[in-house]
Every structure is written in C-alpha cells, then in structure tokens.
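*Asks:* Sequence and predicted structure are below.
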Amino acid sequence: MLFVLRDKLVPLFIFLQSVLCGCADDQGRGNFDRVSQNYAVQQVGRMVRDEVVESSGLAQANAEGDLWTHGDGGNTNNLYLVTPQGDLLRTLPVRGASNVDWEDLALDRQRGHLYIGDFGNNANKRRDLRIFRLSGPQFTRVDTITFRYPDQRKFPPKKPRRNFDCEAFFFRDDSLYLFTKNRGKGNWVKEYHLPARPGQHVARLADSIRINTWITSADISPDGRTVALLGYGHVYLIAPQPGRRLFDGAKSCLPVAVSGQAEALTFVNDTDFVFSNEKGRLYRATRKPAN
C-alpha cells in the first residue's frame, strides 16, 4: 500500500516542483532562464524492467544511437546495450566489478573508455567510493579509481551536513566532474574534480551552487559547449566558459515534469540529449532550429 501511494505522489510532487518552485536559487551567480520554447521533449521508448532493472545511467554506445545502461545499487554487475527505443540488444557482465551502488556512466569519447560511478552514498557513510574505468574490446579491462572527499570528516556527518552522496558525473579533459545529491540542508550542489586515471585520489572541491532539486545524472555535449544536470522536474543547462568556474557560465533550465523520477541522461549530439526515469521510460529533448 505504501509503495502504491508513493508511486502516485512522486509524479505529483515532481510536477508541482517544475511548475511552482522555479528553476533554482542561484545566489547571485546569474539567472537560470527557462528554455521550454527551445526544445521539443517526447517519449521515444521504454526499457522492459524485467530485462533492465532500475536503469540509473546512460551513455552513447555507437553512431546508431544505441545506449549503454546499468542497474541501480544492489543489482547485478551488468551493462545493458539497448536501442534508442529501449529494446535490449545485449547483456554484458563487467568482470572484476561489483555493484555496491552504481549511479551513473561517463564516456571518454576519444579513447572509448567508459566509466561506472560506484559512488552512491545515501547514508553519507561509505569509505569505499570508487569509479570503474572500462577499456579494451568488449570492455574486458577494468581499472579502479578510488577517492574520498576532502571536506568530509565524519562518516556519516550530522544530518544537516550530509552532502556527500553522488549520482552524477561526466568526463572532460582527462578529469571526472562529480556533482552531489544533497541530503542535508541548504540545497547546495557541490562540484568535485578527479583525475580520470586509476589510483587513490582526493577529490578537489571546485564549485557549488543552490539548485532546489536532487541532481541524479550529468553529461557534457561532444563539443564541450553545454553541461546538462538532470534533476527531478528539470534539466539544468550550463555553458562552460574558458578559465571560469563552471557555474559562472550562462545557465538555463528545461522543465520536464512529464519525466517523473528521472535518473539518467546522455547527449546524443551537440544539442540533443536523452534521459530516462526509474520506470525505464526514455525521453529525447531535441533542440529546435533558431528562428
């Protein structure tokens, strides 16, 4: 009964948030302008939940538009290759990698490395945060990046300071950019950087901003001109500026109330992206031509 009630109330909450709450409290960093008129958003497919359980990350797999995805924490250590419409093409076990709490995928498009973020940390008490780097034919080589946050002192911290969960990251210029899912006070999203190479690392806190929803996935466009952060009810779009902090760039947001509890996002070209929700529905946001 509780699960049925939750399933009914969550979409309503997300819809109200997208309509009533605005895009963000930017604290003087520039406005998040709504860009609903610039995109066409439509459902393009659905993954079968009996085949792909709790899809939590997406990455472009090939030029045909097929996608890699994976299950959420506690599920198998499998990658799933699906069509743009969500039909399962292949199941690929990732040998040598266990799924404590896989939350997102990041792609090094130049080298073909695929990164799996095993950094879900709901209780803010994990000391085994890690990212798997997959390479080689059929992703047969698996290297591990372990890390910690420089500003975390207690495991877990007191409830208002629990901002060390993460469900979103992307690859850029030999670094990984991580974004927190704030379970504490203040709605601050923190941005950390990590070297995209195996070893033990201390993440570097690079920036932060207030966003009034949880961030559940991230990606950067192939041309590097747009960063997308997926939240419940919104996709936040940032234009990085050379030599500046990420959140100093021009910012906009796209309300996507129809998406429900969205969990994964990836760009499919320089302007368009696909995202999915916990029920496996796939949506595509297509940039409209300029008038």
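*Replies:* Nice, thanks for sending it over.
*Asks:* switch to C-alpha atoms for all contacts and neighbour counts from now on
*Replies:* OK.
*Asks:* And for the residue nearest in space to the middle of the chain, nearest residue in space, chain neighbours not counted?
*Replies:* Nearest to the mean C-alpha position of the chain, counting by Cα atoms, centre = their mean, stands S217 at 1.1 Å. Spatial nearest neighbour of S217, chain neighbours left out: A168 (3.9 Å); criterion: Cα to Cα, 6 or more residues apart in numbering.
*Asks:* For V4, which three-state class applies?
*Replies:* Three-state call for V4 (DSSP: H, G, I helix; E, B strand; the rest coil): helix.
*Asks:* Sorry, wrong one. I was asking about A290.
*Replies:* Relying on three-state DSSP, one would call A290 coil.
*Asks:* Does V44 touch Q85 like I think?
*Replies:* Yes - using Cα atoms under 8 Å, V44 is in contact with Q85, at 5.7 Å.
*Asks:* can you list residues touching both of these two?
*Replies:* Common neighbours of V44 and Q85 (criterion: Cα atoms under 8 Å, 6 or more residues apart in numbering): L282.
*Asks:* Show me which of these two is the more surrounded one.
*Replies:* Neighbours were tallied for V44 and for Q85 using other Cα atoms under 10 Å; the higher tally belongs to Q85 (17 against 14).
*Asks:* so which helix or strand takes in the residue nearest to that one when sequence neighbours are not counted?
*Replies:* Closest residue in space to Q85, ignoring its immediate chain neighbours: G45 at 4.0 Å, by Cα to Cα, 6+ apart. Using DSSP states H and E, the element containing G45 is strand 39-46.
*Asks:* Below is an additional structure, to be compared with the one above:
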Amino acid sequence: MRRRWQYLALGGGVLLLVGLVFVGVLGQPVDTSGVLLTPTARVAHDPVNEQSGVVASRTYPGLFWVHNDSGDTARIFAMDRGGRVVIPEWLEKRDFYVGPPSADKSKKPYPGITVDLANNIDWEDITLGDGNLYLCDMGNNGNARRDLGIYVVREPNPLSVHRTRVLGWVPVEYPEQTEFPPRTAWNYDCEACFWFRGHLYFITKHRPAFRLQVPSVDANLYRLDQMNYDRVNPLRKIDHHDNLGGWVTAADMSPDESCLAVLVEAPVQSVWLFDTPPQGDQFFQQAARRLVFHGAGQAEGLCFIDNETLMLTNEGRQIFELKVSDFKPASEVSRTAKRKAPR
C-alpha cells in the first residue's frame, strides 16, 4: 500500500485524503511481541523499489516473480531465493546490468519484463495457476475504485524474454458495495490473492470509513467463479474471520494445497496457516497455526518456497524465511499476543 494523495467523490463533493495527514488518522505503535525476524537476503536492484507481491514459479524452479506497488510501470521481475534479479544473458552482455550500479556507464539497470497492454494502478499481489500469472490490480485504499480486476499473463521465460503481453483483463466487483466510498466500514480493499482448485480467491483488508491508517482486524474471503473479459465479474463472499490481529497484506497456497498462508500487518504482524477444508473452501473455519513476529518492516509479500518454508518480503527489499515447523496452534498464540485494533 503506497501512501499517496487520493481523491474520493462523496455526496457531490470531493474529499481529499493526504497521506498521513487527515482527520481520523491514528499512528500505529510498533508491536514487539513474538519472534524478531532477521533478513536472509536483500534485493539489491534499484528498479525493485517498493516490492509488493511475490509468488514462486512452478515452471522455473528456484525463481520467484515479484512486482512493485502502485505508481510503477506495468512490469514484473524474476529473482532467485537470494534476491538476485534474473536477466536474459544476451541483454546483460549488451545493454543492462542487475544488482549494484555497473562500472560500465553505458549500461542501464535492467527494467524487468514489460507487460504490454497493462497499467499498474495499484497492483497488490500476484499468484499462479494453470500456467498463468495473475496480476491483481485490487488495491483500493479509499474504497472508491470501480475499475478493479486481474491481468492474466502466460508465465514468460525470464531467461529469454524482456517483454510479454496480457491474455486478458478480468474486471471484478464486490456485489455488496453500493457506495464509492461507503459511508460506514471500508471493507473493499484487497492485497491478498491466491489460486486454489481452478479458482482465484481474494482476502479483503478492512478499515473504518475515512480512517485510512486505522486497521480493522476482521477480513472476508471471496471467490471468483467466472473469468469473463467482456463484462464485470461478481466476487462471491464465502467466509469471514472476526479477528486476524490486523489487516491482511498477502496470501498463498502451499504447493501440496494442504494449507493457506495469510500475512497480517498492523497492529500485530503475523502469518496464519489455515488447514485446507476436507470439503469446500471455508478456510477461516478450519484449524489454524500462527507465528507472531516483529522487525519485518512493511511486509507485503508472502509465498511458499516449498511445503516447509515461506518467503516473506517487505517494501524495503528485504527477504525473510519462515519455517512451518515454528508455527504454533493459533489458540495458544492468541493468549500471549492478543491485541485490539485502535478505535
């Protein structure tokens, strides 16, 4: 989530929200409960300047797809587990470099893979399914957007190409939303998507109306049942969680589809692991494990490296790794790390 100017139409007038300076803003204290995380790597490539979503490639083992937050051009990067951005060899020899600035002043920093026919209004997460990348332009801080959707891109070969194009744009909407923005709760922002059994899923990020920096701790789970390119597709609400400890900023399914990982930000940073339901897809009703932590900065990216390890990334280019074996039953963690969102 980039903190920026947002203009919202309301009752025929215009409300201007200015970063952190507006009525209702409440600064969030740093919560130091749980495990102190230490980075395992850093993305040392300047164009990756506000890393948001991340997902492990299934076609190119050991590589991970990442993208920047809103305000960037429409592009994606592939990197390895150590944060090194991948570039086609022929481009690196000729025009570009990756990593720290090159001594060869004729070379420029590699700009990543351009996604033609796309715009990054507010890309917040990325996921993979059926050989496609799904770029989720679902960021909606002010709950006023009516152009939410997902770009569908065939997964490119990051060792060979530097441009690709979208297969299609899937426009979506929340059927429950009738005001833009609503006058009460703002429950139509989303920074977390994942693929499960042939469907895209989305977990919403909530806040009180007109209080941009005040998190609500509940969340809704939606499923996309249709993927039409020529009409708006309604999202179906299928589940709800009353208290995740903060707002949701990323999610991913384990490679074996045994559990769903959900990254939660302020006021308490944590990752939840929800067991996959024996039937259906109401993940929030299943047994859960949780790891509470601090020291991860503004963490907005989460994906499974393998069934036993998670990668967590933040907007400061840091990379962290979490072991599934370190997670405890959520009921035990809640007794020692219970927090309420500020009112």
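*Replies:* The structure has been received and is ready for your questions. None of the values given here were measured: they were computed from a predicted structure.
*Asks:* re the thing from before, quick check: next helix or strand after the strand holding G45 of structure 1?
*Replies:* Counting by DSSP H and E, the next helix or strand C-terminal to strand 39-46 of structure 1 is strand 57-60.
*Asks:* What is the aligned counterpart of Y151 of structure 2 in structure 1?
*Replies:* When structure 1 is aligned by TM-score structural alignment, Y151 of structure 2 is paired with F132.
*Asks:* Can you give me the neighbour number for its match?
*Replies:* For F132 of structure 1, using other Cα under 10 Å, the count is 25.
*Asks:* After superposing, tell me the mean distance of the host helix or strand of it to structure 2.
*Replies:* Assessed by DSSP H and E, F132 of structure 1 sits inside strand 130-135. Its aligned residues in structure 2 lie a mean 0.7 Å from strand 130-135 of structure 1 after superposition (mean Cα distance after the TM-score superposition for structure 1).
*Asks:* chain center to that strand: distance?
*Replies:* Taking Cα atoms, centre = their mean, to the nearest Å, one finds strand 130-135 of structure 1 lying 16 Å from the centre of the chain it belongs to.
*Asks:* What lines up with the residue nearest to S217 of structure 1 in structure 2?
*Replies:* A168 of structure 1 maps onto A192 in structure 2, by TM-score structural alignment.
*Asks:* who's in contact with that match?
*Replies:* By Cα under 8 Å, 6+ apart, the contact list for A192 of structure 2 reads 124-125, 202-204, 248-251, 262.
*Asks:* Could you do Y151 of structure 2 as well?
*Replies:* The neighbours of Y151 of structure 2, taking Cα under 8 Å, 6+ apart as the test, are 118, 134-137, 166-170.
*Asks:* For those, which ones persist in structure 1?
*Replies:* Contacts conserved in structure 1 for the contacts of Y151 of structure 2, using both residues aligned by TM-score structural alignment, their matches' Cα atoms under 8 Å: 118, 134-137, 167-170.
*Asks:* which residues in structure 1 form helices?
*Replies:* For structure 1, applying DSSP state H gives helices covering 2-20.
*Asks:* Can you give me the buried ones in stretch 69-83 of structure 2?
*Replies:* Neighbour counts over stretch 69-83 of structure 2 (16 or more other Cα atoms under 10 Å) mark 69-70, 72-79, 81, 83 as buried.
*Asks:* Show residues contacting that stretch.
*Replies:* Contacting residues not belonging to stretch 69-83 of structure 2 are listed as 1-2, 40-44, 48, 50-52, 62-68, 85-86, 111-116, 118-124, 158, 319 [Cα under 8 Å, 6+ apart].
*Asks:* What's the match for V256 of structure 1 in structure 2?
*Replies:* Using TM-score structural alignment as the criterion, V256 of structure 1 maps onto F293 of structure 2.
*Asks:* Spit out the contact partners of its match.
*Replies:* Contacts for F293 of structure 2 were tallied using Cα under 8 Å, 6+ apart; they are 32-37, 268-270.
*Asks:* Same check on G129 of structure 2?
*Replies:* Counted by Cα under 8 Å, 6+ apart, G129 of structure 2 has contacts 195, 198.
*Asks:* try 10 Å
*Replies:* By Cα atoms under 10 Å, 6 or more residues apart in numbering, the contact list for G129 of structure 2 reads 58, 154-155, 194-200.
*Asks:* Can you go through those residues and name the buried ones?
*Replies:* Neighbour-count burial (16+ other Cα under 10 Å) applied to the contacts of G129 of structure 2 gives 154-155, 194-196, 200.
*Asks:* can you tell me which of the contacts of stretch 69-83 of structure 2 are in strands?
*Replies:* Those of the contacts of stretch 69-83 of structure 2 mapping onto strands are 41-42, 51-52, 63-68, 113-116, 319, per DSSP state E.
*Asks:* which pair in the residues you listed spans the largest distance?
*Replies:* Put simply, by Cα to Cα the two of those set farthest apart are A41 and D116, 30.2 Å from each other.
*Asks:* What about P61 of structure 2, how many residues nearby?
*Replies:* Neighbours of P61 of structure 2 (other Cα under 10 Å): 10.
*Asks:* Need the counterpart of W188 of structure 1 in structure 2.
*Replies:* Taking TM-score structural alignment, the alignment pairs W188 of structure 1 with D218 from structure 2.
*Asks:* D143 of structure 1 now?
*Replies:* When structure 2 is aligned by TM-score structural alignment, D143 of structure 1 is paired with G168.
*Asks:* for that match, what are its contacts?
*Replies:* By Cα under 10 Å, 6+ apart, the contact list for G168 of structure 2 reads 117-118, 150-154, 227-230.
*Asks:* which of these also appear as contacts in structure 1?
*Replies:* Shared with structure 1 under both residues aligned by TM-score structural alignment, their matches' Cα atoms under 10 Å, the contacts from these are 117-118, 150-154, 227-229.
*Asks:* quick one: which of the contacts of G168 of structure 2 is most hemmed in?
*Replies:* Taking other Cα under 10 Å as the neighbour criterion, Y151 ranks highest of these with 25 neighbours.
*Asks:* and that residue, how far is that from F304 of structure 2?
*Replies:* As for Y151 of structure 2, its distance to F304 of structure 2 is 22 Å (criterion: Cα to Cα, to the nearest Å).
*Asks:* same check, this time on I150 of structure 2
*Replies:* I150 of structure 2 is 21 Å from F304 of structure 2, where distance means Cα to Cα.
*Asks:* With distance to N141 of structure 2 as extra columns, can I get the buried residues of stretch 69-83 of structure 2 in CSV?
*Replies:* Converted to CSV, these look like this (distance: Cα to Cα, whole Å):
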residue, distance to N141 of structure 2
D69, 13
S70, 11
D72, 17
T73, 19
A74, 20
R75, 22
I76, 22
F77, 25
A78, 27
M79, 28
R81, 30
G83, 29
